[in-house]
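# Below is the structure, and that's it, no one-letter string:
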């Protein structure tokens, strides 16, 4: 029997592929063929996804010869294996130990006034302009770009580089050359940016800036565990995780809320429920699919089957988040549901380190947008929206709205 191709097509743009439902009801593992031509196992059940991602015998090392690259020739983009998502312990622990304190709930909450101001400024500009507008360009991308620039200490004027390179690297339709050029441009920029910040901090009497890169430089003076390249790689990981991903969830979440006015009414009536609503929106949208590309470092049992040592595995958190044995009626957007254990940020040691910041941005974006623009509505039917089919990060290219 021919192995199914991955990714699988969606019958409805706001739902994961229907095939996931069939797969969850069948064997715990399914052999698939990736666009790169490589084969891998696909895991779709919530319990198996969660357990596999937490297994210490699972690797994210992209230099492993059996790594299940999603794209053809993706291995040509791998220069150094130094990012939060591609390192295994103990090297992974060294980097995360330096950056996790930057994204605790307490520290992120200190950013609330900053994020609120950024969201307010962009909505004000939006309201002062013509309509309809593209919400992706007017709000989703600029808000997340400015927030991550502020967090890293990077100039906001460089946001277009972040936007264009992130888009090229996440878009399946980009050519290998376009992806190589985008990857090189972003890595080069971040390398120069970190080098400049290090040089500033080494001036007599200088105090490292009050931003993430400045604090990493200060910590590294004491411990000397990171090179400049390591700090740049951390910035690359955080930029990738903190810009395009959150922008996509703001856009898709807005569509969901406008298409589910009874749920929108819940958070309009009681904004304190918005954090719980964000968890449900994250569960429902699950934009990172495939979300977990892994290699087994030993034989691992998955249900009544076994992933053999060296096998490549694709772990679908989107499928897991729609597992009806855990989330009843998963197709229903339900703010009464307890969705705190959704897997949109992953699970295990590679769970998104900036998840608290993403939650804060989403909460403020949704609360503020619908409070200040109560008449917001789509300017085109959902079925006519240009969805990012085949992209590593699902979303919409444009979101026309009016009020």
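Perfect, I can see it now. This is a predicted model, so every value here is computed, not measured.

# From here on, just use CA atoms for contacts and neighbour counts.
Will do.

# element containing the closest residue to residue 139 other than its chain neighbours?
With Cα to Cα, 6 or more residues apart in numbering as the criterion, residue 139 has its nearest non-adjacent residue at 6.0 Å, and that residue is residue 122. If you go by DSSP states H and E, residue 122 is part of helix 112-128.

# can you count the residues close to the nearest residue in space to residue 35 that is not next to it in sequence?
Leaving aside its chain neighbours, residue 35 sits nearest to residue 71 (5.7 Å; criterion: Cα to Cα, 6+ apart). Residue 71 has 15 neighbouring residues, counting by other Cα atoms under 10 Å.

# Could you pull out the helices in the stretch 201-350 of the chain for me?
Per DSSP state H, counting those that start in this stretch, the stretch 201-350 of the chain carries helices over the ranges 212-223, 228-242, 244-259, 261-269, 274-285, 317-320.

# Distance to residue 159 and mean neighbour count added to the ones you listed, as a markdown table?
What follows is the helices of the stretch 201-350 of the chain, written out as a markdown table (distance: least, Cα to Cα, whole Å; neighbours: other Cα atoms under 10 Å):
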| stretch | distance to residue 159 | mean neighbour count |
| --- | --- | --- |
| helix 212-223 | 17 | 17 |
| helix 228-242 | 11 | 21 |
| helix 244-259 | 12 | 22 |
| helix 261-269 | 31 | 15 |
| helix 274-285 | 25 | 24 |
| helix 317-320 | 29 | 29 |
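
# ok, and here's another one to check against it:
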């Protein structure tokens, strides 16, 4: 659950370090909190994946207007954030609390009804909840949720040495997912009124020429996979961390007011979205006395930043009383994760309900033997065996 020790060395000795990336492009690793935050907020730092200096770390390039909105710059990026961000607005998200609570309770009912133990908390809790919630927001039909859950799991298996034909399954699942979202998109585009969910809003934007059909499809896949994988991994890893800190877990259960701060500490401590944040310099940029040349890639290592002892005392210690609201787990600047209110709400409901309803929950294996996703750019667990 900890970042590589080399990050600490880099922060001390080479906080802005030029490297060669896997695709052969030059890039700059940025490891200190202040520098990472500064660069993520700098308008000269671009997320435009069509820039020849932007490293996709092996992923294929797409045409500019067909790219997922995550890999574009304002004003085009701003169009998407305005269109989709309203679905993650605090008031709208908190109006979903009763429905999400009902889903979590139902999921835990099914968990408790299982006769065989241990139970895999990833399969039976962490994965289905966020995918179901995202399907509500996007407008995915309820009868298709089982397909989506399976396709998402296969899609994210790429690189997993424990899954037979993982890369082939991942490629096939991505094709299925793209075809599925394309089918839903075309159905919405054929409607006079495409609806008020996220697919409906994107369909309206396609109809008026604001975005392309391909951008709608690619962004739909991105929203489903990104929101599903991140919250699922935070649920599993967060549960594992809390079970390994029983005194702090007991405090959190006894004092519900500590739960929000505990979730922020989990987000900081784990920083699961790792090696995905990529940028490119639009002009020469000086940071911490080092000039990053125009056209070269920048890798702001938010996991390193969130463990920077110049910003957080004893950063490698998990402490729910820290409550670090300024962490960079959701990024920073114009590309900061717009789904963070929903992620926080889901984690709050899941942790409160799980530990209240199963007070004897415990790991069914040694923490050291848990199956970590050491192959993935988003940190997580492939399984979490628990019992009670």
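It's in. Model, not experiment: these values are computed from the prediction.

# Report the TM-score for the pair.
Put the two chains on top of each other and the TM-score (TM-score structural alignment, normalised by the length of structure 2) is 0.92; 382 aligned residues with a Cα RMSD of 2.2 Å.

# rewinding a little: touching, the residue nearest to residue 35 of structure 1 and residue 36? I think so.
Yes - with contacts counted by Cα atoms under 8 Å, residue 71 of structure 1 reaches residue 36, the gap being 4.7 Å.

# residues in contact with stretch 15-24 of structure 2?
Here stretch 15-24 of structure 2 makes contact (Cα atoms under 8 Å, 6 or more residues apart in numbering) with 10, 26-32, 55-58, 287-288, 290.

# follow-up on the earlier one: report the secondary structure state of the residue nearest to residue 35 of structure 1.
Three-state call for residue 71 of structure 1 (DSSP: H, G, I helix; E, B strand; the rest coil): coil.

# Now for the residue minimising distance to the centre of structure 1: which residues touch it?
Residue closest to the mean C-alpha point of structure 1, counted by Cα atoms, centre = their mean, is residue 245 at 3.8 Å. By Cα under 8 Å, 6+ apart, the residues touching residue 245 of structure 1 are 287, 288, 393.

# Once you drop chain neighbours, what's closest to the last one?
When you say that, I think you mean residue 393 of structure 1. That would be residue 288: by Cα to Cα, 6+ apart, it lies 5.1 Å from residue 393 of structure 1.

# Just give the nearest non-adjacent residue to residue 128 of structure 2, would you?
residue 149 is the one closest to residue 128 of structure 2 (Cα to Cα, 6+ apart), at 6.7 Å.

# Residue 191 of structure 1 now?
residue 232 (5.4 Å).

# is it true that the one you found touches residue 190?
Yes - with contact defined as Cα under 8 Å, residue 232 of structure 1 counts as touching residue 190 (5.5 Å).

# so what corresponds to residue 49 of structure 1 in structure 2?
Correspondence of residue 49 of structure 1 to structure 2, assessed by TM-score structural alignment: residue 36.

# mean shift between the helix or strand where its match lies and structure 1?
Residue 36 of structure 2 belongs to helix 33-40 when assigned by DSSP H and E. Superposing on structure 1 and averaging over aligned pairs (mean Cα distance after the TM-score superposition for structure 1), helix 33-40 of structure 2 comes out at 0.6 Å.

# Looking for the alignment partner of residue 219 of structure 2 in structure 1.
Aligned partner of residue 219 of structure 2 by TM-score structural alignment: residue 234.

# Counting neighbours, which bits of the helix or strand hosting residue 163 of structure 1 end up buried?
For residue 163 of structure 1, the host element (DSSP H and E) is helix 159-170. For helix 159-170 of structure 1, the neighbour count (16 or more other Cα atoms under 10 Å) marks 159, 162, 165, 166, 167, 168, 169, 170 as buried.

# and it, how far from the chain's centre?
Centroid separation between helix 159-170 of structure 1 and its chain, computed with Cα atoms, centre = their mean, to the nearest Å, is 14 Å.

# how deep is residue 19 of structure 2 tucked in, by neighbour count?
Residue 19 of structure 2 has 15 neighbours, counted by other Cα under 10 Å.

# what kind of secondary structure is it in?
Three-state call for residue 19 of structure 2 (three-state DSSP): strand.

# Excluding covalently adjacent residues, which one is nearest to it?
Counting by Cα to Cα, 6+ apart, residue 19 of structure 2 lies nearest to residue 27, which is 5.3 Å off, once chain neighbours are set aside.

# pretty sure that neighbour is in a strand, no?
Yes - counting by three-state DSSP, residue 27 of structure 2 falls inside a strand.

# my read: it touches residue 294, true?
No - counting by Cα under 8 Å, residue 294 is not a contact partner of residue 27 of structure 2; they are 11.2 Å apart.

# higher neighbour count, the two?
Using other Cα under 10 Å, the more surrounded residue of residue 27 of structure 2 and residue 294 is residue 27, with 26 against 15.

# Doesn't residue 181 of structure 2 belong to a strand?
No - Residue 181 of structure 2: not assigned to a strand; according to three-state DSSP it is helix.

# Check the alignment and tell me where it lands in structure 1.
If you follow residue 181 of structure 2 across to structure 1 using TM-score structural alignment, you land on residue 190.

# give the contact list for that match.
232, 235, 236.

# so which of those would you say is closest to residue 149 of structure 1?
Proximity of the contacts of residue 190 of structure 1 to residue 149 of structure 1 (Cα to Cα) peaks at residue 235, which lies at 10.2 Å.

# Now that that closest one has come up, it's in contact with residue 153, right?
No - assessed by Cα under 8 Å, residue 235 of structure 1 is found out of contact with residue 153, at 10.3 Å.

# follow-up on the earlier one: in PyMOL, select just the buried ones from the contacts of stretch 15-24 of structure 2.
Per 16+ other Cα under 10 Å, the buried members of the contacts of stretch 15-24 of structure 2 correspond to this PyMOL selection:
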select buried, resi 10+26+27+28+29+30+31+32+55+56+287
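
# Find the pair from the contacts of stretch 15-24 of structure 2 with maximum spatial separation.
58 and 288 (29.1 Å).
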